[in-house]
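Engineer: Quick one, what's the 3D model for this:
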Amino acid sequence: MNQPYRTIIIDDELLARERLLKLTANFPQCFNVIASAKNGTDAKEKINSLKPELIFLDIEMPGLTGFELLEQLDSMPMVIFCTAFDQYALQAFETHSIDYLVKPVRLERLEKTVNKLIKLNGNHNSQKLLEAIKEMSAEKEAKKMTSITVRKGEKLFFIKLEDVLYFEADAKYSCIYTNTEKYLTELSLTQLETKLPDFFLRVQRGIIINMDYVENVQKYFNSRYVITLKNKQKTSITTGRSYKDAIKSWMGV
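Structural biologist: Below is the predicted model of the structure:
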């Protein structure tokens, strides 16, 4: 490796981007950070224009996920995945990506990535990574669920997803709200997000809504919106700033 890799850091969390920028500064022989991006849309523009050789890529982002971003790129850089969720087993990506790091990334763990990069010396084909992502996307599409099973006492109930107004994070689990009941599922919002059909949208870190139950959307300050649902309570949900692109895309504005 004669020159450091021209690198872009992609993460929707400012603190995560700043942390990676600080950590990569310890390895100037390996990383030349030329830009950072706060979401998939921003990243796509910067990658296609700046043509980095390497990217640090968050998986869970509003709008375009890390995987969806890679599927839309004109050319593939080398990829180091970053995720806060180690339940992404990512075995396919262990071999096809340079590495994957569980957040918060630690200096000693990044050092192992650097050693791997030095050994590779630029000899890495990212095309197989793209093929693995497309294969995973096809499998995910085939496994979209239509109902969710919940337990109340000794009984199991099957809730049709078309009857669910929204999901709300509850520690490691999620609450399910219908027009008449509230249930608890052991699935986290992140797990649900990979399984739910397209009429569900994550509008903040702690809530996924059923878009078919939206009555109206009003602009709020700081690039946020207030969404009112069509239930008796007229539930009002304030969206997160980092989800504005996904929400605008859904509204077609």
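Engineer: use CA for all of it now, contacts and neighbours both
Structural biologist: Will do.
Engineer: Show me where the protein has its helices.
Structural biologist: Ranges of helices within the chain are 14-24, 40-50, 66-71, 91-96, 107-120, 127-142, 189-195, 244-251, based on DSSP state H.
Engineer: Now tabulate those helices in JSON lines and tack on distance to Glu168 and mean neighbour count.
Structural biologist: Formatted as JSON lines, the helices of the chain follow (distance: least, CA to CA, whole Å; neighbours: other CA atoms under 10 Å):
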{"stretch": "helix 14-24", "distance to Glu168": "24", "mean neighbour count": "16"}
{"stretch": "helix 40-50", "distance to Glu168": "24", "mean neighbour count": "17"}
{"stretch": "helix 66-71", "distance to Glu168": "23", "mean neighbour count": "19"}
{"stretch": "helix 91-96", "distance to Glu168": "29", "mean neighbour count": "15"}
{"stretch": "helix 107-120", "distance to Glu168": "33", "mean neighbour count": "14"}
{"stretch": "helix 127-142", "distance to Glu168": "22", "mean neighbour count": "15"}
{"stretch": "helix 189-195", "distance to Glu168": "7", "mean neighbour count": "17"}
{"stretch": "helix 244-251", "distance to Glu168": "17", "mean neighbour count": "15"}
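Engineer: Format those as TSV; extra columns: distance to Ile237.
Structural biologist: As requested, the helices of the chain are exported to TSV (distance: least, CA to CA, whole Å):
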stretch	distance to Ile237
helix 14-24	23
helix 40-50	24
helix 66-71	26
helix 91-96	36
helix 107-120	38
helix 127-142	28
helix 189-195	16
helix 244-251	13
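Engineer: Now the second one, please; I'll put the structures next to each other:
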Amino acid sequence: MPNAIIADDEDLPRDELRRMLAQAWPELTILAGCEHGEEALQAITRLQPDIAFLDIRMPGLSGMDVAHAVQGRCQIVFTTAYDQYAVNAFEAGAIDYLLKPITQERLDQAIARLKRRRAEPTGADSDLSQLMAELDRRLRAPAAERIRWISASVGDTIKMFPVEQILFFESDEKYTRVVSTEDEAHVRKPLKELINGLDPEDFWQIHRGVVVRADAISRARRDELGRITVELRGRDEKLKVSQGYAWRFKTM
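Structural biologist: Model prediction:
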């Protein structure tokens, strides 16, 4: 009997997908409903499901991060409200993606692909070209607006940080610490909101509370327990990398 987990940080979409799956694929057992990426990664490690339905944008580890971390241990179907993530979803090993709000017709198509994958593992990519053609038609919206400046109030002074000079962001309870090549400050905006305006090619999330500029990293070190720390050019500060983001630093 096939089984799966569902990961979504919002209750309603998670419960609705569970209901739709129960109707369309009654043989499928849902082993767990997860509220964030770290919980999903733990559930996949512990329960070893056949399938994981992962929301792409979740607090902490994203669905993409979870997919990279599990490295093909289960079939991945991404759910997302944003078309622009779909190509990266296939690069992360997804068999399909479902655009929210999920329709029953589209879910039925995904279930059919999952069943074909289970029955014929060697022919799993037979309809990938069709999916990519569909994406090519859909992914023509303008790119999301990127942050160019970060402003922070320090007493009666407003500090301005050009985003290209920022080395890393670090969550600090209700604030976010912004560290640049020459200065630092705290802003009231939470890290999870700032992430939406950062280019994921330039800024890498390496921990639930840390986002670092990729080209500021000088080296990553692994200790005897396998824990990774990152060193930045021109700074003594070392940043911890959590397990879910360790895949970024695997050698080629």
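Engineer: Nearest to Thr180 of structure 1 among the helices of structure 1 would be which one?
Structural biologist: Proximity to Thr180 of structure 1, assessed across the helices of structure 1 by CA to CA, is greatest for helix 189-195 (21.0 Å).
Engineer: For that closest one, give the aligned segment of structure 2 as residue numbers.
Structural biologist: Aligned using TM-score structural alignment, helix 189-195 of structure 1 spans residues 191-197 in structure 2.
Engineer: How about the contacts made by the residue nearest to Ala92 of structure 1 when sequence neighbours are not counted?
Structural biologist: Excluding the flanking residues, the one nearest Ala92 of structure 1 by CA to CA, 6 or more residues apart in numbering is Ala132, at 6.5 Å. Going by CA atoms under 8 Å, 6 or more residues apart in numbering, Ala132 of structure 1 touches 92-93, 96.
Engineer: just curious, which of the residues you listed is nearest to Thr65 of structure 1?
Structural biologist: Taking these together and measuring to Thr65 of structure 1 by CA to CA, the closest member is Phe93, at 15.3 Å.
Engineer: Please determine how far the closest one is located from Lys44 of structure 1.
Structural biologist: 20 Å (CA to CA, to the nearest Å).
Engineer: so how far is Asp183 of structure 2 from the residue with the largest distance to the centre of structure 2?
Structural biologist: In terms of distance from the mean C-alpha position of structure 2, Asp156 ranks first, at 37.6 Å (CA atoms, centre = their mean). Going from Asp156 of structure 2 to Asp183 of structure 2 by CA to CA gives 17 Å.
Engineer: Please name whichever of the helices of structure 1 is nearest to Tyr5 of structure 1.
Structural biologist: helix 107-120 (9.6 Å).
Engineer: and the gap between Phe157 of structure 1 and Val150 of structure 1?
Structural biologist: With CA to CA as the criterion, Phe157 of structure 1 and Val150 of structure 1 are 5 Å apart.
Engineer: Mind checking which of the two has more residues around it?
Structural biologist: Counting neighbours by other CA atoms under 10 Å for Phe157 of structure 1 and for Val150 shows that Val150 has the greater number, 17 against 12.
Engineer: what does that one align to in structure 2?
Structural biologist: Match for Val150 of structure 1 (TM-score structural alignment): Ala152.
Engineer: contacting residues for that match?
Structural biologist: Ala152 of structure 2 touches 158-160, 185-187, counting by CA under 8 Å, 6+ apart.
Engineer: which of these show up in structure 1 as well?
Structural biologist: Retained contacts for those in structure 1, judged by both residues aligned by TM-score structural alignment, their matches' CA atoms under 8 Å, are 158-160, 185-187.
Engineer: Tell me the one among the residues you listed nearest to Leu28 of structure 2.
Structural biologist: Val187 (45.5 Å).
Engineer: so the closest one sits right up against Glu173, yeah?
Structural biologist: No - the pair Val187 of structure 2 / Glu173 is not scored as a contact, 11.1 Å apart, by CA atoms under 8 Å.
Engineer: Could you tell me which residues touch both of the two?
Structural biologist: Joint contacts of Val187 of structure 2 and Glu173 (CA under 8 Å, 6+ apart) do not exist.
Engineer: of those two, who's got more company?
Structural biologist: Neighbours were counted for Val187 of structure 2 and for Glu173 using other CA under 10 Å; Val187 has more, 19 against 11.
Engineer: Let me know the distance separating that one from Thr181 of structure 2.
Structural biologist: Val187 of structure 2 is 17 Å from Thr181 of structure 2, by CA to CA.
Engineer: Kindly report the same for Arg222 of structure 2.
Structural biologist: For Arg222 of structure 2 relative to Thr181 of structure 2 (CA to CA), the value is 25 Å.
Engineer: ok so, going back, among the kept ones among the contacts of Ala152 of structure 2, which are in strands?
Structural biologist: Mapping the kept ones among the contacts of Ala152 of structure 2 onto strands (DSSP state E) picks out 158-160, 185-187.
Engineer: ok, those residues vs Ala143 of structure 2, which is closest?
Structural biologist: Nearest to Ala143 of structure 2 among these, with distances taken as CA to CA, is Met160, at 24.3 Å.
Engineer: What's the local residue count around the residue nearest to that closest one when sequence neighbours are not counted?
Structural biologist: Spatial nearest neighbour of Met160 of structure 2, chain neighbours left out: Ser151 (4.6 Å); criterion: CA to CA, 6+ apart. By the other CA under 10 Å criterion, the neighbourhood of Ser151 of structure 2 contains 14 residues.
Engineer: Endpoint to endpoint, stretch 178-191 of structure 2 covers what distance?
Structural biologist: 10 Å.
Engineer: For Pro162 of structure 2, which residues are in contact?
Structural biologist: Contacts of Pro162 of structure 2 (CA under 8 Å, 6+ apart): 148-150.
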